[in-house]
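J.: Generate coordinates for the sequence data below:
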Amino acid sequence: MAEAHAAVAFTFTVSSEGLYIDINKQAWAAVLRSGLRAGKKRIARFKNSVYNQVYPFHPSSWFFFAFGIFAATYLGYDYKRSPIPYIEEALKRRVAYLSLYAGFTHYFHVPACLLFSLMLWFCGSFLNQLFLRLLLSYTGWMYKPRGQKSALVFIWMRLVRLAKSRHPRLYGYQYSLPSLPLPSLRATLDRYLLSVRHLLSVKEFEELTIESEVFRKGHGRKLQFFLWLKTWFTSNYVTDWWEDYVYLASRDPIMANSNFYGLEWKFTWPIHPTQAARAAMITHLLIKVRQQLVREEISPIEVNRLVPLCSWQYERLFNTTRIPCLVKDRLMHLSDSNHIAVYYRGRFYKCPLVVNGHRLSAAELE
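T.: All right, here's what the predicted structure looks like:
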């Protein structure tokens, strides 16, 4: 109870002598530091979100659009045929109290040009994303012999490099990646039969072939139609089912089958002599990786430095726990976390990572 009382930042008591107010300056300072830290993270997430929404465009490219619009209007371009006059009229209706200054039409012309350039900028970024998604939908390059490039693959590579921009953030490609293609029902059944061909006898394989043909003409068509509908509403029609029924519904131990781990002495002899020192160093390095993930400073994985892969799984690499349930577990993801759980000799301990706004070093963690 003493620790809980010390954590209270503001208390007051009413007695016969009057009102007594007690302000804990240290607690208030901790609250302010926590609020500032949370505010900085929200601002950083918002900036990264804007950057990812318009990638491959850069946010600074909007100034070029705005400069082009202003230059065209002030150099004599007849902007009456553009949406700028309609935007001006809409602004005048919205701010009717500025009608006293109707003679100064540039008061409305400037924001109208800015809004029009912003619209063009968003449309351009959206078209660029569609073009890049169309290019990344091509998979013929994977079936070419390594080191041999046909004219089609060479042109495709050049177009992809032109559509991309340099130094993408971790989630920069997420709005430009194509959806997982849905194979035809016949192709799925043929691949399944090919995978079990050498595991069955000749008679069993013939029976399975007949059953697959019956399935293709019957229930398979209906199920394929439902899958086709799902592809219109999700970018990957397999992810949620795989997560629910293969990962969360699995009853196998997750410590050795699913959880990731780190070893200090994989290639060299342990540098730190004690177990606590090794655990503190690994934790310190993992926290650095988490900071890079939050700031999106890690570059996305690209095949042959050209084709990007999906990065959404990094989102739940940290601050995520699996809540055990009877039939199927569930995941809980937190936006932020300032402690870790340490398992030692059959007990769990809560170890803080931040104390009074200061992130602990490896030596302090030890």
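J.: going forward, measure contacts between C-alpha atoms and count neighbours the same way
T.: Noted.
J.: okay, now Glu243: neighbour count?
T.: Residues lying near Glu243 (other CA atoms under 10 Å) number 14.
J.: Ok, Phe205 next?
T.: Applying other CA under 10 Å, we find 16 other residues in the vicinity of Phe205.
J.: again with Ile84
T.: Based on other CA under 10 Å, the number of other residues close to Ile84 is 23.
J.: Next, the structure of the following sequence, for comparison with the previous one:
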Amino acid sequence: MENQLTKSVEERTFQYQDSLPSLPVPALEESLKKYLESVKPFANEDEYKKTEEIVQKFQEGAGKRLHQKLLERARGKRNWLEEWWLNVAYLDVRIPSQLNVNFVGPCPHFEHYWPAREGTQLERGSMMLWHNLNYWQLLRREKLPVHKSGNTPLDMNQFRMLFSTCKVPGITRDSIMNYFKTGK
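T.: So this is what the prediction gives:
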């Protein structure tokens, strides 16, 4: 009886996905303020004043129009940034992702096998495979704990892309094929 009760209240990895709020569009003023803060350490006084003028002009002109377009985009999407991020960070990049973007899979004990010692390839490869398969099972069974900020659940959707996914080469932009399914 106790085991059934535990199962009924146990969180599932992807259970909050449909109830998460949409990604908000940051206020234009806040984005421009952060931009100016990031420029300040690299600009002398004259350069910074010129940059402030350019930012002010942008905020009142093109920035205002572009921000409206972002707000329109956000009304029709749950995550207005996701598609752009995926394209720019992964699909438009003309270098191999595995070597240059995705360095290693889930392997919490990997640091114990680095730097590599001669004759440990089989041991290290076996450990990596074992950890990856265990992680895959956690995801398939939705047993991976939900990541949270305090008590607020975070988006776990990116974990669906870790397994059963491949990047299909294209001429100018690659595409993604994903076949991940939970075991439920």
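J.: Helices along the stretch 201-350 of the first structure, start to end?
T.: Along the stretch 201-350 of the first structure, the stretches classed as helices by DSSP state H, counting those that start in this stretch are 202-217, 219-231, 239-241, 254-257, 275-295.
J.: possible to save the ones you listed as JSON lines with distance to Phe64 of the first structure?
T.: Below are the helices of the stretch 201-350 of the first structure laid out as JSON lines (distance: least, CA to CA, whole Å):
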{"stretch": "helix 202-217", "distance to Phe64 of the first structure": "55"}
{"stretch": "helix 219-231", "distance to Phe64 of the first structure": "37"}
{"stretch": "helix 239-241", "distance to Phe64 of the first structure": "40"}
{"stretch": "helix 254-257", "distance to Phe64 of the first structure": "52"}
{"stretch": "helix 275-295", "distance to Phe64 of the first structure": "27"}
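J.: Quick one: closest of the ones you listed to Lys328 of the first structure.
T.: Lys328 of the first structure lies closest, by CA to CA, to one member of the helices of the stretch 201-350 of the first structure: helix 239-241, at 12.3 Å.
J.: Now for the residue nearest to Tyr245 of the first structure when sequence neighbours are not counted: which residues touch it?
T.: Excluding the flanking residues, the one nearest Tyr245 of the first structure by CA to CA, 6 or more residues apart in numbering is Lys328, at 7.9 Å. With contact taken as CA atoms under 8 Å, 6 or more residues apart in numbering, Lys328 of the first structure is in contact with Asp244, Tyr245, Leu248, Ala249, Ser250.
J.: Looking at the second structure, which of these hold up?
T.: Under the criterion both residues aligned by TM-score structural alignment, their matches' CA atoms under 8 Å, the contacts of Lys328 of the first structure that remain in contact after alignment to the second structure are Asp244, Leu248, Ala249, Ser250.
J.: and which of those residues is nearest to Gln291 of the first structure?
T.: Within these, proximity to Gln291 of the first structure (CA to CA) peaks at Leu248, which comes in at 27.1 Å.
J.: distance of the nearest residue to the closest one once chain neighbours are set aside from Thr320 of the first structure?
T.: Take Leu248 of the first structure and drop its neighbours on the chain: the residue closest to it by CA to CA, 6+ apart is Asp329, 5.0 Å away. Going from Asp329 of the first structure to Thr320 of the first structure by CA to CA, to the nearest Å gives 13 Å.
J.: circling back to that earlier point, what do we get in the second structure for the residue nearest to Leu248 of the first structure?
T.: With TM-score structural alignment as the matching criterion, the partner of Asp329 of the first structure in the second structure is Asp174.
J.: need the contact list for its match.
T.: Leu91, Asp92, Lys167, Val168.
J.: and these, which are buried?
T.: With neighbours counted using 16 or more other CA atoms under 10 Å, the contacts of Asp174 of the second structure contain these buried positions: Leu91, Asp92.
J.: out of the contacts of Asp174 of the second structure, who's nearest Phe180 of the second structure?
T.: Sorting the contacts of Asp174 of the second structure by how near they are to Phe180 of the second structure, with CA to CA, puts Lys167 at the top with 13.7 Å.
J.: Run a quick neighbour tally on the closest residue in space to that closest one that isn't next to it in sequence.
T.: Spatial nearest neighbour of Lys167 of the second structure, excluding adjacent residues (CA to CA, 6+ apart): Ile176 at 4.7 Å. If you count neighbours by other CA under 10 Å, Ile176 of the second structure ends up with 14.
J.: Ile176 of the second structure and Val168 touch, don't they?
T.: Yes. Taking CA atoms under 8 Å as the definition, Ile176 of the second structure is a contact partner of Val168 at 5.9 Å.
J.: Trace Phe163 of the second structure over to the first structure, please.
T.: By TM-score structural alignment, Phe163 of the second structure lines up with Phe318 in the first structure.
J.: Cheers, nothing more for now.
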